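Participant: The following comprises the amino acid sequence and a computationally predicted model.
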Amino acid sequence: MEDEERLMVTFQVGGNPDWMSRLPERLLDVPLWNLAIPGSHDSMSFCLDVSSPVLRSQPCILRVIDRLFPCWTRPCVYRWATTQQSVLRDQCDLGIRFLDLRIARKPAGDSKLFFAHGIYTLMTVKEALDELATWLDAHPKEIVVISCSHFESLTDEDHVHLAEYIITLFGKKLCSSQDIPTLRSCWSRGQQVVVSYDNQQMVLQHPQLWTGIPYW
């Protein structure tokens, strides 16, 4: 088998909370990036806040219309931007192992960070990560890839606090970017989380964080 060969996994319909632990022996030493990992697009869009303003990164004309007619723009953006219906733990139960987390700070808000897709979410980043950590505790042989990106309006201080929170929360569960993770190697070390963090400064400071994953 060539290293670059992509290995496909067939999933049962209706739920796959522990599918990684049931993979055949021949896949256990294959680097994770050569496995087909099912993921969800804009994973947190199940909890968008229809009362929130549109993002500052949205086109100027949309932001102007949103200020004038929020009762029209926000429901429209909400319907367009909602790509998921299930909470994170349910997505993981269904077999999802790549989570697309687009992080943002709300304008005129406090230090809490949220997610965003067109508009902001109701759930905070810490609430979502805590939920994921609890799920991982119950499924010790499952490995998830967390892609943290976009970082709408985050400050340098926000990045520092977020990176520290991720590292503290997941601790020894984090796969080091210095390693070549396979299922067997991760299981032997108790590792369950690969964090892709799309901010090179943070990646250079923390070997627990992986560089940003290109996303189409």
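Facilitator: Sure thing, it's come through.

Participant: switch to C-alpha atoms for all contacts and neighbour counts from now on
Facilitator: Noted.

Participant: and W135, how many residues sit next to it?
Facilitator: Neighbours of W135 under the rule other C-alpha atoms under 10 Å: 18.

Participant: Tell me the spacing between it and Q205.
Facilitator: Separation of W135 from Q205 (C-alpha to C-alpha, to the nearest Å) stands at 28 Å.

Participant: the residue most distant from the middle of the chain, which is it?
Facilitator: L68 (33.1 Å; C-alpha atoms, centre = their mean).

Participant: any idea how far it lies from C60?
Facilitator: In terms of C-alpha to C-alpha, L68 sits 13 Å off from C60.

Participant: Could you pull up the residues touching the residue nearest to I180 when sequence neighbours are not counted?
Facilitator: Distance criterion C-alpha to C-alpha, 6 or more residues apart in numbering; nearest residue to I180, sequence neighbours excluded, is P31 at 6.3 Å. By C-alpha atoms under 8 Å, 6 or more residues apart in numbering, P31 lies in contact with I180, P181, T182, L183.

Participant: List buried residues within those.
Facilitator: P181, T182, L183 (16 or more other C-alpha atoms under 10 Å).

Participant: For A36, see how far away the last one is.
Facilitator: In this case it means L183. 13 Å.

Participant: can you map out the strands along the chain?
Facilitator: 39-40, 98-104, 114-117, 119-124, 144-152, 193-197, 209-210 (DSSP state E).

Participant: Is it possible to get these out as a markdown table so that each row also shows distance to P17 and mean neighbour count?
Facilitator: Below are these laid out as a markdown table (distance: least, C-alpha to C-alpha, whole Å; neighbours: other C-alpha atoms under 10 Å):
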| stretch | distance to P17 | mean neighbour count |
| --- | --- | --- |
| strand 39-40 | 14 | 18 |
| strand 98-104 | 13 | 23 |
| strand 114-117 | 24 | 27 |
| strand 119-124 | 23 | 22 |
| strand 144-152 | 12 | 20 |
| strand 193-197 | 15 | 24 |
| strand 209-210 | 25 | 25 |
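
Participant: In addition, the following structure is provided for comparison:
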Amino acid sequence: KKSAVNTSIDLANWMGNLDESKRNTSINFIAIPGSHDSMTYGISRSSQISPDAEDIVKELAKCLNPFVKLIMYGWSVTQSKAVSKQLYMGIRYFDLRVATKEGNPNFYFVHGMYANNIDPALSSIAEFLDAHIKESVILDFQHFYSFNYSDHQRLIDILIKIFGDKLCPRPSDVRSVTLNWMMENNNQVIIIYRNSFARTEPFLWPSNLWPTPWPNTMNVSVLTQYLKEHLAKRPQNTGFVSQCVLTPQTSTVTHNFFSNVRSKCAIPVSRTIIPWIQQQSPPLNVAIADFVEMNNANFPLTVISLNYS
């Protein structure tokens, strides 16, 4: 059955406004909207090519730099709203890819091109959480590029400095973590750290506690089938991410040089995937999408509405 989309939800406070039974439900069975490549709104047409870009792009950029960047820009940006706006739209899961930059001590968000220094965005998340004490977020550090041992140490120090006591310790069983339990312990931030470094700190959750299978397709019906099959067999004792996104292949870009993720990926997905989400009840956990603000934040509204069905 289709659940109705509840358009009266207060998106800035939706977790705090859930009824008690939901707030005492394991966090891996709450429907939580997230953004894919959350920080790419910080990429501009003049941004540098980043270490995660494909080798061919790096080579081409050496001789055709402005042209390559113009094309890359359209295919690197998957979000247009700053993280503070995303939070007010109900987004509570953030997909993060981080890199170093030569001759520069800062860390940057990346997706083919460099976005912003990580500190201001992470600080704005902390500020939002200070003002909304019943809300929690999941920060998923998916990839680390041009990182060595001491870079991981430095990044972890930054996370401790910004979030401090808000950091939720890694549980022995994810099912023991509920929104109420987190609030009682003043924990508002779950950090998934997809690197073996996760074992070094009690507040880093390793990759296996929150699987995120990657559909890697440009075909909407293949995507829908993939999401169905993986959701049906998801583990019950971990979190789970459903990636409601199309992935541009090299041929997509070469046939559509001056197009972009919004028109070729996000719009086709929203037409098909929103109705599919409406038919789920949790086992859907985290669902992520590109351009989460589209159609008056219809994506986060649809996901959050599942918690009322």
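Facilitator: Arrived safely, thanks for sending. Fair warning: this is a prediction, and the values are worked out from it, not measured in the lab.

Participant: care to give me the TM-score?
Facilitator: After superposition, the two chains reach a TM-score (TM-score structural alignment, normalised by the length of the first structure) of 0.89; 206 aligned residues with a C-alpha RMSD of 1.9 Å.

Participant: quick one on the thing from earlier: any chance of a markdown table for the contacts of P31 of the first structure, columns distance to H161 of the first structure?
Facilitator: As requested, those are exported to a markdown table (distance: C-alpha to C-alpha, whole Å):
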| residue | distance to H161 of the first structure |
| --- | --- |
| I180 | 27 |
| P181 | 26 |
| T182 | 29 |
| L183 | 30 |
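
Participant: and which of the residues you listed is nearest K141 of the first structure?
Facilitator: The closest of those to K141 of the first structure turns out to be L183 (C-alpha to C-alpha; 8.2 Å).

Participant: Return the residue of the second structure aligned against Q205 of the first structure.
Facilitator: Aligned by TM-score structural alignment, Q205 of the first structure pairs with T200 of the second structure.

Participant: Would you check how far apart that match and I288 of the second structure are?
Facilitator: As for T200 of the second structure, its distance to I288 of the second structure is 28 Å (criterion: C-alpha to C-alpha).

Participant: between these two, which one's more packed in?
Facilitator: I288 (25 against 10).

Participant: which element is the more buried one on?
Facilitator: Counting by DSSP states H and E, the element that carries I288 of the second structure is strand 286-289.

Participant: packing partners for that strand?
Facilitator: Here strand 286-289 of the second structure touches strand 32-35, strand 241-243, going by 3 or more C-alpha pairs under 8 Å, 6 or more residues apart in numbering; DSSP states H and E.

Participant: among the ones you listed, which is the most enclosed?
Facilitator: Of those, the one with the most neighbours on average (mean count of other C-alpha atoms under 10 Å) is strand 32-35, at a mean of 28.

Participant: The second structure: matching residues for stretch 54-65 of the first structure?
Facilitator: Under the criterion TM-score structural alignment, stretch 54-65 of the first structure matches residues 49-60.

Participant: Endpoint to endpoint, the matching stretch covers what distance?
Facilitator: The first and final residues of stretch 49-60 of the second structure sit 11 Å from each other (C-alpha to C-alpha).

Participant: and if you look at stretch 192-203 of the second structure?
Facilitator: Terminal residues of stretch 192-203 of the second structure lie 9 Å apart, using C-alpha to C-alpha.

Participant: ok, now which ones touch V110 of the second structure?
Facilitator: Going by C-alpha under 8 Å, 6+ apart, V110 of the second structure touches M39, T40, S50, D52, R97, V98, A99.

Participant: residue range for stretch 183-196 of the first structure in the second structure?
Facilitator: In the comparison with the second structure, stretch 183-196 of the first structure aligns to the range 179-192 (TM-score structural alignment).

Participant: Check what contacts the matching stretch and list those residues.
Facilitator: 15, 23-27, 129, 133-142, 163, 165-169, 203-207, 210.

Participant: Could you measure from the closest residue to W72 of the first structure other than its chain neighbours over to C186 of the first structure?
Facilitator: Of all residues beyond its chain neighbours, the one nearest W72 of the first structure is D66 (7.8 Å), with distances taken as C-alpha to C-alpha, 6+ apart. The spacing between D66 of the first structure and C186 of the first structure, counted by C-alpha to C-alpha, is 47 Å.
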